[in-house]
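J.: Sharing a sequence plus its predicted fold:
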Amino acid sequence: MNFQLKTLPLAQSASEKADALIVLVGEKPLVGKDPLSDLISAARSAGDLPDKAGKLLSLYHPVPQAPRCVVVASIADGKSGSIRSAVTAALAAARGAKPARVVLAFAQQADGAAVRAAVLAAADALYVYTTTTSKAEANPVRHLTIGVPDAESVKSEFDKAVGMVAGIEFAKEWGNRPANHCTPAMLADAAVGLAKGPKFKCDVLGPKEIAKLGMGAFAGVAQGSSEPARFIVLQYQGAAKGDAPVVLVGKGITFDTGGVSLKPAAEMDEMKFDMCGAASVLGVFRALGELRPAINVVGLVPACENMNDGKAIKPGDVLKSMSGQTVEVLNTDAEGRLILCDALTYAKRFSPAAVIDIATLTGACVIALGGLRSGLFSPDDQLASALQRAGESSLDRCWRMPLDDEYGEGLKSNFADMANIAGRAAGAVTAAKFLQKFTADFKWAHLDIAGTAWKSGAAKGATGRPVGLLMDFLLERAAQPVKAVATAKGAASKSAGAAGKAPRKARARA
C-alpha cells in the first residue's frame, strides 16, 4: 500500500480524489465554515457523534464534491490510543465500499504522534495475508493519503511510521507462513535478502558450524528434525565501527511439536508462530533498511524445528551449552531457552551495549499478562526503563516482571549444572532465570511475547509485535551519544577465543 502525507484542510479534503473519506474529529470545536465542517458540527451538537474514541457517523455523499462513502470518527482526546481505536473502526466501516483510494483527514491540528498512530493503525487494519492462498483477496486499498493542516511539521514522524510499517508487515508475513513455507533455511534466505546494501551484512551457519562452535543446547533441539538448523547473524552498521551494538536475539523455532514431551493436538497448528521472536528481529532489520538510524545493531536467530523422531532429545538427557554449562533436559517442550542460551553466549563476542532476546517462551506469561502486554525481564533498571518507554510510545506495551534470585532455586539439578525447567509456579520467571545464567557479561533484557506475538480464533494471525517497541527503543538510543567499545579489537579477539571463531561470510551447509 502506498502512503502519502499531504497538507489538506478539511474543506479541501472533501474534494480530494478518493473512493472513501475518513474524517478524524477531536473534542475541540471545528473552526471551518465549509459544508462538511458545518455538517459535522451539527451532528455533534445533536449527539449523533459522541466524543468517545471510535464512535462513528457514516454518511452517503454528504456534500456535492465528496466521495460517496464518508465516515466521521471521533478521536476524543487525540491521544495515540484513541486514534488507533478510531482509525480501526472507521476503516472497518468503509471496507464495504471496497475503496482503492482512501483519504484519512484530521479535522484539527495533528502532531507527529497522532500521525504516526494513524499510519500504524491503518496499516494494521488493512493488512491481509495472501502468500499461501489460491484465491488471494488482497486488501483493496492501494493508496492512503493522510491529510493534516500542516504536513511539513509532522513529516519526520510520518516517515518513521511508514518505515515501521514495512518492518511490522515483514514480521507478520514470516510469522503467518505455515511451517512448510518457513523452514529454517527459508528463514535464513529471507535474512540474506534483507542484508543487501552497504550498511548490512548477513552470515548463515549450518549444522557443521553450529557443532564447531560448541552450541550443544541448540544442536540438541535441532537433532530431532530432518530440516537442518540455521544460525543467522545479521549486522547493521549505521554508526561508527567502534560504537557498541545493540544485539537482538530472536527465538526461531519454525515449528514446535514439543518433542518427546508432546503438545496436545488441539491448536498445535499455532506452533508455527513459535518463531515470531525471530520474525520480529527480521522485521526490525527491514525497518532499519528504511529508516537508516545512526546505531549499530546485530540480529542473532537460532532457527530449527522441535520435532520428534529417533534422534530427538529425551527427558533426562544432558546437553553441554556453548558457555560450557551443562543442562539437564527435564522437558523437551522447554526448548526455546535451550536454543537461546547458546545464542546469548555467542552475543558476547560483539562486546554489546545491550542484548535483548525476544521469544514466544512460556504459556505462563500468557496466563500472567494475557495478550495486551509482553513480559519484560531485566536486572538492569536503565535498560528496563528504556524498553518500557518504547512500549508506551509505540503502543506495543510491556510489563516488567521480577527476577529475584530465589526464583532460580527450582532450576537445580543433581545431574547437570542446571535443569531446563522448574515447577509450574512462576513459569515465565523461572524461564527468564534460566536465560539469565548466560548473560553475566553484558546488559540484558528478555521479552516474553507468547501472549502478544499472535492472535487466535477468527482473527488468527501474527501481530508483528514487538517490532514497534524495539524500533522506538533503537531510535531513541540512536538519538543519544553512544559509548565506543574500549579496545574493540582486543575485546572481540578475546571473546572469539572463548566462544569460537567469527563466521565467514558464506552460505550455510546442511
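T.: Thanks, I have the structure now. Note that the structure is a prediction, hence the values are computed from the model and not measured.
J.: all contacts plus neighbour counts: C-alpha atoms, from now on.
T.: Will do.
J.: Longest strand in the chain, by number of residues?
T.: Of all segments of type strand in the chain, defined using DSSP state E, the longest is strand 296-306.
J.: Check which helices and strands the helix or strand following that strand is in contact with.
T.: Sequence order places strand 318-320 as the next helix or strand after strand 296-306, per DSSP states H and E. If you count contacts as 3 or more CA pairs under 8 Å, 6 or more residues apart in numbering; DSSP states H and E, strand 318-320 packs onto helix 216-222, strand 326-328.
J.: List the contacts of V103.
T.: By CA atoms under 8 Å, 6 or more residues apart in numbering, the residues touching V103 are 13, 16, 18, 20-22, 144-147.
J.: at 6 Å what do you get?
T.: The neighbours of V103, taking CA atoms under 6 Å, 6 or more residues apart in numbering as the test, are 21, 144-145.
J.: Residues touching the helix ranked longest in the chain, excluding its own?
T.: When the chain is parsed with DSSP state H, its longest helix is helix 155-176. Under the criterion CA under 6 Å, 6+ apart, residues 112, 116, 273, 276, 279-280, 283-284, 286-287, 290-291, 461-462, 464, 467 lie in contact with helix 155-176.
J.: got the angle between the helix or strand following that helix and strand 296-306?
T.: For helix 155-176, the following helix or strand on the C-terminal side (DSSP H and E) is helix 184-194. Interaxial angle, helix 184-194 versus strand 296-306 (axes from the mean of the first three to the mean of the last three CA atoms, to 10 degrees): 160 degrees.
J.: Can you give me the distance of Q480 to A294?
T.: Distance, Q480 to A294, using CA to CA, to the nearest Å: 10 Å.
J.: okay, pairing it with this:
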Amino acid sequence: MDFSIKACDWSKGGEGSFLTGKSDCVVVGVFEAQTLSGAAFAIDNAIGGAIARVVKAGDMDGKAGSTLFLPEVTGIGASRVLLVGLGKQDAFGQKAYGDAVRAVWRAILGTRIAQVTFSLAQLPVKERTSDWGVRAAILALRNETYRFTQMKSKPDVTPRALKRVVFSVDAADDKPAKLAAKQAVALANGMDLTRDLGNLPGNVCTPTYLAATAKKLARDWKLKAEVLGQRQIEALKMGSFLSVTKGSVEPPQFIVLHYQGGSAKAAPIVLVGKGITFDTGGISLKPGEGMDEMKYDMCGAGSVLGTLRAVAEMGLKLNVIGIIPTCENMPSGNATKPGDVVTTMAGLTVEVLNTDAEGRLILCDALTYAERFKPAAVIDIATLTGACIIALGHHNSGLFSKDDALAGELLDASREAGDPAWRLPLDDEYQDQLKSNFADLANIGGRPAGSVTAACFLSRFTESYPWAHLDIAGTAWKSGAAKGATGRPVPLLAQFLIDRASA
C-alpha cells in the first residue's frame, strides 16, 4: 500500500489542486454541534453545501465513530466524500482520534475504494501534531488489514481494493509527516512479524524456528545473528535457563541479534525477550482450559524480533542488541521438579518452588549475559505473570524499574505511541518474599504482589546497568472471538528507541 504526504492549507480552499486531484474518496471529519471548519468547510463549499445539508437534516450529527458516504459528488476530484463523526471538539484527544480513524478504515475497507484523500491528520488533537496523526492513521489501517491465514488450507486471498492514501498536512508539518509515514510502515511491518510469530502454533514456532527467523532477519536487514545451542549454553553455566528446558525434546536456543546503527563505541540498548514457545507449566501443570494460548508465551521474544526489524527498516542511528533465551516448558521424567535447586549464570542459587514460574528462570541468565555488552540500558519484555493481568487488565503493560529516568522515558514513549504502560512498585521490602531456607532465593514469592516479586527476582541480576522490565501478560494477545497476538509492545519499544536516537 502506498502512502504519500501533501501540504494543504484548507483556509485557502484546499489550494485548488487538493480539491481537483483525482481520488475515489475524500475523508472529512465533522464535530458534534459545531459549525464546519477546515477541510469540511472547504470541501462543503466546493460541492455546493452538501455536507451542511446532511448535517442540518440530522443524517450526520457528528457523534463519535458515526460515518456517512456522500456518493457521486461534483465540484471536486473525488467521486465521493466520507464523513466521520468526531464527537465534541473540546473532548477530541488521542483516543477520540483513534476511534474516528478506525471507523474510517472499516467503512472504506468494506467498499471497492482504491485511492483515498485523508484530511483527519490536520485535526486539532490535544498535544499532538499532524505527523503523529499520520502515523496513528497508518498503524490503524495496517491493524485493520492484518490477517493470519498461514495455517489454513484455503486462505482468503481476496486482495484489498485500497491501494493508496494521500494525507493532507500543514506546510510546516510536511517533512515530519513524511518521516512519520516511513516510520509507521516500518513499525507496522515489525508488528506484523511479532503477530505472525505469536499466532503460529507451538509445533511450528519452536525455539529452532525462532532462531531461523532471527537468522533470516539478519540476512534481510544486514544484522549480525549469533545462535548458541545446548552445549554453548552449558559452557556459559546458564543452569537456570537449562533447568526449564529439561523436560522438552526441543533443543533450547540462545539468540543474540545485533543492529549497528550508531558508532562502534556507542553503548547499545539491549532488549531481552522471553521466548517460551509453549508453556505447559512443567511439573506444576497448568489447567487444560485455555492452555492453547500458551503458544503466546514467546511474545516477548517476538516483540524483540519485531522491534529490531522496525529499527533496521527505519535506519535509526543507535546500537541495539536483542537477546532471546528460548525453549519449551514441558513435563516429563527429566523435567525440573518443585523443590529443585538450580544455579544461575551469575552464581546465585534458586529454589524452584513452582515450575510454572519459568520465565524469570530463563530471563535471569539472559540478563547476566547482557552485562558483557556494557549497555546504556536493558529492557526485558515478558509475558511473565497472570498477576499483572489481575492488577492492570488488558490495557496497560506493567512497567517496573528502579531507574526513574529510564522509567520516565518508557512512559513517555508509551503515551506517544498509544501503547500504554503503567509503572508498578519495586520496593526492597518485597524482596523478603523471595527468601528461601535452602537457596539464595526462591523463584516465587507467594500470591501477594505476584507481578512485583517476579520483577524483584529479575532485579537481582541487573545491578550493573540501568534496567526496566515490561510485563506484557495482559497486552501481548487477545482471547475469545478476537483471539490473536496484538504486536504490543513493539510500538512502545520502537518509540523509545526513536527518542533515544533523536536525543
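T.: Thanks, I have the structure now. Worth saying up front: this structure is predicted, and the values here are computed from it rather than measured.
J.: what range in structure 2 matches the longest strand of structure 1?
T.: Mapped onto structure 2 using TM-score structural alignment, strand 296-306 of structure 1 covers residues 319-329.
J.: Equivalent analysis for stretch 238-247 of structure 1, please.
T.: Counting by TM-score structural alignment, stretch 238-247 of structure 1 corresponds to 261-270 in structure 2.
J.: Identify each buried residue in that stretch, please.
T.: Counting neighbours by 16 or more other CA atoms under 10 Å, one finds that the buried residues in stretch 261-270 of structure 2 are 261-262, 267-270.
J.: after superposition, how close is the match of strand 296-306 of structure 1 to structure 1?
T.: When structure 1 is overlaid, stretch 319-329 of structure 2 sits 0.6 Å from its aligned residues on average, using mean CA distance after the TM-score superposition for structure 1.
J.: got the contact list for that stretch?
T.: 207, 244-245, 252-262, 268-273, 275-280, 282, 301.
J.: Please, where are all the helices along the stretch 51-200 of structure 2?
T.: Per DSSP state H, counting those that start in this stretch, the stretch 51-200 of structure 2 carries helices over the ranges 94-109, 130-145, 174-199.
J.: How about the stretch 251-400 of structure 1?
T.: Going by DSSP H, counting those that start in this stretch, the stretch 251-400 of structure 1 shows helices at 276-291, 336-347, 363-369, 381-394.
J.: Measure how the longest one sits relative to helix 155-176, angle-wise.
T.: Angle of helix 276-291 of structure 1 versus helix 155-176, following the same axes, to 10 degrees, is 150 degrees.
J.: Average separation of helix 276-291 of structure 1 from the aligned part of structure 2, please.
T.: Averaged out, helix 276-291 of structure 1 is 0.7 Å away (mean CA distance after the TM-score superposition for structure 1).
J.: Same question for the last one.
T.: By mean CA distance after the TM-score superposition for structure 1, the fitted helix 381-394 of structure 1 averages 0.2 Å away from its aligned residues in structure 2.
J.: same check, this time on the shortest one
T.: Here helix 363-369 of structure 1, set against structure 2 after superposition, deviates by a mean of 0.6 Å using mean CA distance after the TM-score superposition for structure 1.
J.: ok, back up a step: can you tell me which of the helices of the stretch 51-200 of structure 2 is nearest to I43 of structure 2?
T.: helix 94-109 (17.3 Å; CA to CA).
J.: residue ranges of the strands in the stretch 1-150 of structure 2, please?
T.: 2-7, 25-30, 67-71, 80-85, 115-118 (DSSP state E, counting those that start in this stretch).
J.: tell me the most buried of these?
T.: With neighbours taken as mean count of other CA atoms under 10 Å, the strands of the stretch 1-150 of structure 2 reach their highest mean count in strand 25-30, at a mean of 26.
J.: and it, how far out from the chain's middle?
T.: 28 Å (CA atoms, centre = their mean, to the nearest Å).
J.: got a list of contacts for it?
T.: Residues outside strand 25-30 of structure 2 that contact it (CA under 6 Å, 6+ apart) are 40, 62, 78-86, 116-119.
J.: And for the equivalent of R177 of structure 1 over in structure 2, the neighbour number?
T.: Residue pairing (TM-score structural alignment): R177 of structure 1 is matched to L200 of structure 2. Number of residues near L200 of structure 2 (other CA atoms under 10 Å) recorded here: 20.
J.: In contact with L200 of structure 2, which residues are there?
T.: Applying CA under 6 Å, 6+ apart, no residues contact L200 of structure 2.
J.: burial of V355 of structure 1, as a residue count?
T.: 25.
J.: let me redo that: E137 of structure 1
T.: Around E137 of structure 1 there are 10 residues (other CA under 10 Å).
J.: How about A136 of structure 2?
T.: With other CA under 10 Å as criterion, A136 of structure 2 counts 24.
J.: what does it align to in structure 1?
T.: Under the alignment (TM-score structural alignment), A136 of structure 2 pairs with A117 in structure 1.
J.: Apart from its neighbours in sequence, what residue is nearest that match?
T.: S80 (5.4 Å; CA to CA, 6 or more residues apart in numbering).
J.: and that neighbour, what pairs with it in structure 2?
T.: Per TM-score structural alignment, S80 of structure 1 is aligned with Q94.
J.: So that match versus V101 of structure 2, what's the distance?
T.: Q94 of structure 2 is 11 Å from V101 of structure 2, by CA to CA.
J.: before we move on, what about E416 of structure 2?
T.: Remark: distance between E416 of structure 2 and V101 of structure 2 (CA to CA) = 17 Å.
J.: quick one, which of these two is more surrounded?
T.: More crowded of E416 of structure 2 and V101, by other CA under 10 Å: V101, with 27 against 19.
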